[in-house]
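Peer 1: fold the following and give me the result.
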Amino acid sequence: MRSMSLNHQVLSIRTRPHHVCRLNKALYGLKQAPRAWYQELKTYLLRMGFRNSLADTSVFAYLIGNDIVYTLVYVDDIIVTGSSQSLITGFIDALSTRFSLKAPTELRYFLGVEATRTPQGLHLMQKRYILDLLVKTNMYDSKPVSTPMSLKPKLSLSSGNLFDDPTKYRMVLGSLQYLSFTRPDIAYAVNKLSQFMHRPTDMHWQAAKRILRYLVGTLSHGIYLRPNAPLALHAYSDADWAGDTDDMVSTNAYLIYLGSAPVAWSSKKQKGVARSSISI
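Peer 2: Have a look, this model is predicted:
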C-alpha cells in the first residue's frame, strides 16, 4: 500500500506540474516554519495580554499593577524574566498547556552568551564563543596584547597589499561584530576594520589579528549586572576630527550606563563631513 500511494503521488506531480500542496500545519525544516511558529506564538502571547515591543519584535512584555514579565523569543528558545516569581511560574505553566516545553532551567547559555550568577549579580560574557573563534583562526596560543587596536600606523583603504584570503577576513570581522554585543571595548576597532571588508589588505588583517590577540588576554570580560546598583542613567559621547584620511569623515561613539553597567553603545562613521569637532 505504501508503494502504491507513493507512486500515485509521483504520478500526480508529473501529470499536474503546476499544482501545489496546501499545508494545514507548518513542517519543521521548511523556510516558512520559523515565521509560522513566531506568528502562532505571537498570537498566543498577545491573547494573554502581552505587548510586543516596537523596537525589537522578539521582545514581549506583560504588565499588571507594579509587576512586569518579559519574554525574549528566538525561534524555539525563550527567555522569561520578571519582577514576580509567581507571575513567571504562572506564565510558564500557561505556556506549557498550549505548547510542548522542555523543563525550564536557569539561564546559563543563550545564543553564544554565557550567563553566570554570583551573589553580587549576573555576569554576561562570550568566553566559549571567543575560544571557538580563536581555535578556528589558529590564534589560541598567540601572545596577548593590552589594547584591541594600535594607534599607528593609521589604517586606510590603501594601507598595505591586498590580502590573499578576503573571505577569511570577512568571516573574522563578522564574528567580531557579534562578539561586540557584550564587548563595548572592541566596538571602535571592529567598526574601523569593517570599513575595509570590500578590499582588505595584509595590514587590515594584521589589525584584525591584534583584536584576536587582545581577546586571548580578556576571555572573561563582559557585562556585569548588579541588582543593588543605582538606577542612574549617564552617557559618554565623543567624536574625532576628520579621522578617516580617505574621505575626511569623522567617527563618533557613545556609551550609555544604567548604574554601573553599560546598556547601549555604538561606534560608527558620520554620514557627512563635519565642519566642527562636535559629535552628531
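Peer 1: please count neighbours and contacts with C-alpha atoms only from this point.
Peer 2: Noted.
Peer 1: compute the first-to-last residue distance for stretch 47-61.
Peer 2: End-to-end distance of stretch 47-61 (CA to CA, to the nearest Å): 12 Å.
Peer 1: could you do stretch 136-151 as well?
Peer 2: Stretch 136-151 has an end-to-end distance of 27 Å (CA to CA).
Peer 1: centre of the chain to it, how far?
Peer 2: 22 Å (CA atoms, centre = their mean, to the nearest Å).
Peer 1: buried set for it?
Peer 2: 139-140, 144-145, 147-149 (16 or more other CA atoms under 10 Å).
Peer 1: for those, which one is nearest Ile78?
Peer 2: Of all these, Tyr140 has the smallest distance to Ile78: 32.2 Å, by CA to CA.
Peer 1: give me the spatial nearest neighbour of that closest one, chain neighbours excluded.
Peer 2: With CA to CA, 6 or more residues apart in numbering as the criterion, Tyr140 has its nearest non-adjacent residue at 4.8 Å, and that residue is Leu134.
Peer 1: show me which pair in the buried residues of stretch 136-151 is furthest apart.
Peer 2: For those, and using CA to CA, no pair is farther apart than Tyr140 and Met149, which are 18.3 Å apart.
Peer 1: now the second one, please; I'll put the structures next to each other:
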Amino acid sequence: MLVYVDDIIITGNSTSHISRFITSLSTRFSLKDLGDLSFFLGIEVTRTKSGVHSTRSRYIADLLRKANMTNAKPVPTPMESNSSLTLLSGTHLDDATKYRTIVGSLQYRSLTRPDISFSVNKLSQFMHKPTTEHWSAVKRVLRYLSGTSSQGIYLSANNIPSLHAFTDADWAGNKDDYTSTSGYMFILGAIQ
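Peer 2: Next up, the predicted model:
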C-alpha cells in the first residue's frame, strides 16, 4: 500500500486479499476505486503480463516546454564526465528563479529516474547563487531527458528476491570546500 495525502495505491499478488483489505478500509474511510493504475502523481504506469513500467514522459514534455527546450538536441549523458562545477564557475545569473524552478522540478523527476540523481544533486548545491555554467549544466540534463523521456523504472512480475548493494564516493571532489560526495543504492530483486 502506498499512501500520498488522499491518494492510495493498493497492490499485491492475491486479488482476494486485496479485496478484503479494500473492504476493511471502506468501513472506516470513504473510498473511490479508480480501477487499474495508469497515472499517479504525474507517473504514467503501463502494466503488462511481465511487469509494470513507470515513466514520466508527460512531465518531461511539460518541463521542456517550461524551459523553452521542446526541440532540444538530445545528448547521451546527463552531465559531462569531466565537469567540475564550482560556486565561482561562470557569471552569476541576474534572476535565479528559472534555475531554481527547473532544478526543483528535476528533483521531483529524479524519483523515477535514478540516472539523473547525481547531476540533479550537484546542480542543487548551487541553488542559492547559480551561474551561467550551472544553467548550461541544467540545460544538458534537460537535453538528456528529451532523448530518454520513455525511460523509467521497470518492476518485473517474476522478480527473484536477491539483494544487491552499490556504493561510491568521489573523495574530496568538491573543489569549493573539499568535501566528499558519496552515495549508495540497495536493490531487492533481479537486475536486468
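Peer 1: what value does the TM-score take for this pair?
Peer 2: Aligned and superposed, the two chains score 0.93 in TM-score terms (TM-score structural alignment, normalised by the length of structure 2); 192 aligned residues with a CA RMSD of 1.6 Å.
Peer 1: residue in structure 2 matching the residue nearest to Tyr140 of structure 1?
Peer 2: Counting by TM-score structural alignment, Leu134 of structure 1 corresponds to Leu64 in structure 2.
Peer 1: distance of that match relative to Gln151 of structure 2?
Peer 2: Taking CA to CA, one finds Leu64 of structure 2 at 16 Å from Gln151 of structure 2.
Peer 1: can you check Ser136 of structure 2 too?
Peer 2: Ser136 of structure 2 is 23 Å from Gln151 of structure 2, by CA to CA.
Peer 1: who has more neighbours out of Leu64 and Gln151 of structure 2?
Peer 2: When neighbours are counted by other CA atoms under 10 Å, Leu64 of structure 2 and Gln151 differ, and Leu64 comes out ahead with 20 against 16.
Peer 1: confirm Thr182 of structure 1 sits in a helix?
Peer 2: No - if the criterion is DSSP: H, G, I helix; E, B strand; the rest coil, then Thr182 of structure 1 is coil and not within a helix.
Peer 1: OK, contacts around it?
Peer 2: Contact partners of Thr182 of structure 1, counting by CA atoms under 8 Å, 6 or more residues apart in numbering, are 124-126, 222-223.
Peer 1: ok, 7 Å please
Peer 2: Shown in contact with Thr182 of structure 1 (CA atoms under 7 Å, 6 or more residues apart in numbering): 125, 222-223.
Peer 1: what's Arg213 of structure 1 aligned with over in structure 2?
Peer 2: Aligned partner of Arg213 of structure 1 by TM-score structural alignment: Arg143.
Peer 1: what sits closest to its match if chain neighbours are left out?
Peer 2: Pro74 (4.8 Å).
Peer 1: what does that neighbour align to in structure 1?
Peer 2: So, by TM-score structural alignment, Pro74 of structure 2 is matched to Pro144.
Peer 1: test my guess that its match contacts Leu212.
Peer 2: No - using CA atoms under 7 Å, Pro144 of structure 1 makes no contact with Leu212, being 8.3 Å away.
Peer 1: coming back round to it: so the match of Pro74 of structure 2 is in which element?
Peer 2: For Pro144 of structure 1, there is no host helix or strand (DSSP states H and E).
Peer 1: Ala187 of structure 1 versus that one, what's the distance?
Peer 2: 18 Å.
Peer 1: same check, this time on Pro227 of structure 1
Peer 2: Between Pro227 of structure 1 and Ala187 of structure 1 the computed distance is 26 Å (CA to CA).
Peer 1: equivalent analysis for His204 of structure 1, please.
Peer 2: Distance, His204 of structure 1 to Ala187 of structure 1, using CA to CA: 16 Å.
Peer 1: thinking again about what came up before, who has more neighbours, Pro227 and Ala187 of structure 1?
Peer 2: Applying other CA under 10 Å to Pro227 of structure 1 and Ala187 shows that Ala187 carries more neighbours, namely 21 against 12.
Peer 1: tell me the counterpart of the more buried one in structure 2.
Peer 2: Ala187 of structure 1 maps onto Ser117 in structure 2, by TM-score structural alignment.
Peer 1: confirm for me that Leu258 of structure 1 is in contact with Tyr236.
Peer 2: No - using CA under 7 Å, Leu258 of structure 1 is not in contact with Tyr236, being 11.9 Å away.
Peer 1: so the two - more neighbours on which side?
Peer 2: Using other CA under 10 Å, the more surrounded residue of Leu258 of structure 1 and Tyr236 is Leu258, with 16 against 10.
Peer 1: tell me which residue of structure 2 lines up with that one.
Peer 2: Using TM-score structural alignment, the partner of Leu258 of structure 1 in structure 2 is Leu188.
Peer 1: quick check: which element contains the residue in structure 2 sticking out farthest from the centre?
Peer 2: Centroid-distance maximum for structure 2: Thr27 at 35.4 Å, with CA atoms, centre = their mean. According to DSSP H and E, Thr27 of structure 2 maps onto helix 15-28.
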